[in-house]
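Enquirer: Below is the sequence, then the predicted model.
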Amino acid sequence: MKKLKLETTLDVFDSVSELPQDIQELMIKAQQAREKAYAPYSSFKVGAALQLANGEVVLGNNQENAAFPSGLCAERVAIFYAGATYPGVAVTSIALTVRSLEHTVTKPTPPCGACRQSIAEYEVNQKSSINIYFMGETGTVVKADSIEVLLPFVFDNTFLK
């Protein structure tokens, strides 16, 4: 038996103000999108802002539904909208932020597993990585250079061929 050791490298910023200017602006748009989330059941609002290679910014927020699990996460709302509206245009960066209506979230909150898989599909399809920046409501911001950093064993279309 052999063991496989995985190492992950993430960039950590103490606050939004340490981010490059364009990413600060993207995170502000994610925060604005977050406040429009429909989260009456979880009281956990999530906002996403995607920077596309053509300069467009696409927003998304979580949309809950009483018939769980019919809702959709902010990341998938945004990335599916980008794919539907700008097919073939690469996503270069994603900014994510969360806020609980019950407590202050200071811990950086990464995408859930389903969102990681959806982001992976877009990275594989566009043949380029997506910078993923995520944070709580305040505090530290974490950057992953690719979804493969957060999801090292990506299931993609090569398994289906």
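Expert: Arrived safely, thanks for sending. Residues are numbered from 1 along each chain as shown.
Enquirer: C-alpha from now on. contacts and neighbour counts both.
Expert: OK.
Enquirer: Quick one: residues contacting Tyr81.
Expert: Val58 (Cα atoms under 8 Å, 6 or more residues apart in numbering).
Enquirer: Helix, strand, or coil at it?
Expert: Three-state call for Tyr81 (DSSP: H, G, I helix; E, B strand; the rest coil): helix.
Enquirer: where do the helices sit along the protein?
Expert: Taking DSSP state H to define them, one finds helices in the chain at 21-34, 74-85, 113-126, 147-150.
Enquirer: now the first one against helix 74-85, angle please.
Expert: Here helix 21-34 runs at 100 degrees with respect to helix 74-85, directions being taken by axes from the mean of the first three to the mean of the last three Cα atoms, to 10 degrees.
Enquirer: Show me what helix 21-34 is packed against.
Expert: With contacts taken as 3 or more Cα pairs under 8 Å, 6 or more residues apart in numbering; DSSP states H and E, helix 21-34 sits against strand 44-52, strand 57-61, strand 91-100.
Enquirer: Take this one as well and set it beside the first:
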Amino acid sequence: MKEIEIKSVLQVFDSFDELQPDIQELMRQSISIRDKAYAPYSEFLVGAALLLENGEIVLGNNQENACYPSGLCAERTAIYHAGANFPEVSILKMALSAKSLKYQLLTPTPPCGACRQAIAEYEVKQKQPIEIYFMGETGKVVKSSSLSNLLPLIFDNSYL
């Protein structure tokens, strides 16, 4: 038997103010679109802002449905919009913010598993990592230089 060690490296910023100005702006946009999410069932709002290689910023928020599996997370809403409208343009950075209408969310909230898989697909497609910044409503911000830190053993097209 052989053991392997998987290591993830994340950076944690104590506040929004520690971020570079361009990331602050991207995060502001994720917060703005987050507050427009359609989440009447979970009351959990998520916003995503993607910076594309061509300078475009693509926004998305979660969209719920009474038939729960029919909804879509903010990350996938944004990333699929980018893929549909800018299919040959790489995604450089992604800013995510989450907020609960039931309690104050101070914990940085990473993408769910389904969103991690979708982000992984685009990292593989574009052959370059996507920087991911995520936060709760306020407080600390976490940065991952690649989705591989959040999902180290991805399932990709090499298995098909």
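Expert: Cool, the structure landed. Quantities reported herein were computed from a predicted structural model and do not represent experimental measurements.
Enquirer: Adding distance to Gly47 of structure 1, write the helices of structure 1 out as JSON lines.
Expert: JSON lines is the format used below for these (distance: least, Cα to Cα, whole Å):
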{"stretch": "helix 21-34", "distance to Gly47 of structure 1": "4"}
{"stretch": "helix 74-85", "distance to Gly47 of structure 1": "6"}
{"stretch": "helix 113-126", "distance to Gly47 of structure 1": "13"}
{"stretch": "helix 147-150", "distance to Gly47 of structure 1": "18"}
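Enquirer: what comes up buried for stretch 105-117 of structure 1?
Expert: 105, 107-111, 115-117 (16 or more other Cα atoms under 10 Å).
Enquirer: And it, end to end?
Expert: Using Cα to Cα, to the nearest Å, the end-to-end distance of stretch 105-117 of structure 1 comes to 24 Å.
Enquirer: Pull the distance from it to the chain's centre.
Expert: The chain centroid and the centroid of stretch 105-117 of structure 1 are separated by 7 Å under Cα atoms, centre = their mean, to the nearest Å.
Enquirer: just to revisit the earlier point, now, the most widely separated pair of the buried residues of stretch 105-117 of structure 1?
Expert: The most widely separated members of the buried residues of stretch 105-117 of structure 1 are Val105 and Gln117, with 24.1 Å between them, by Cα to Cα.
Enquirer: for Cys115 of structure 1, what are its contacts?
Expert: 73, 75-76.
Enquirer: I should have written Ala37 of structure 2 there, sorry.
Expert: Per Cα under 8 Å, 6+ apart, neighbours of Ala37 of structure 2: 45-47, 61-63.
Enquirer: Considering those residues, which are maintained in structure 1?
Expert: On the basis of both residues aligned by TM-score structural alignment, their matches' Cα atoms under 8 Å, what survives of the contacts of Ala37 of structure 2 in structure 1 is 45-47, 61-63.
Enquirer: buried residues in stretch 43-60 of structure 2?
Expert: Neighbour-count burial for stretch 43-60 of structure 2, counted by 16+ other Cα under 10 Å, picks out 44-52, 57-60.
Enquirer: wait, isn't Asp156 of structure 2 in contact with Val124?
Expert: Yes. Contact criterion Cα atoms under 8 Å: Asp156 of structure 2 and Val124 qualify, at 7.5 Å.
Enquirer: quick one: contacts for the nearest residue to Ala53 of structure 1 once chain neighbours are set aside?
Expert: Leaving out its chain neighbours, the residue that sits closest to Ala53 of structure 1 by Cα to Cα, 6 or more residues apart in numbering is Ala90, at 5.4 Å. Counting by Cα under 8 Å, 6+ apart, Ala90 of structure 1 touches 52-54, 126, 128.
Enquirer: Thought Ser97 was touching Leu105 of structure 2, still the case?
Expert: No. If you go by Cα under 8 Å, Leu105 of structure 2 and Ser97 don't touch, sitting 10.0 Å apart.
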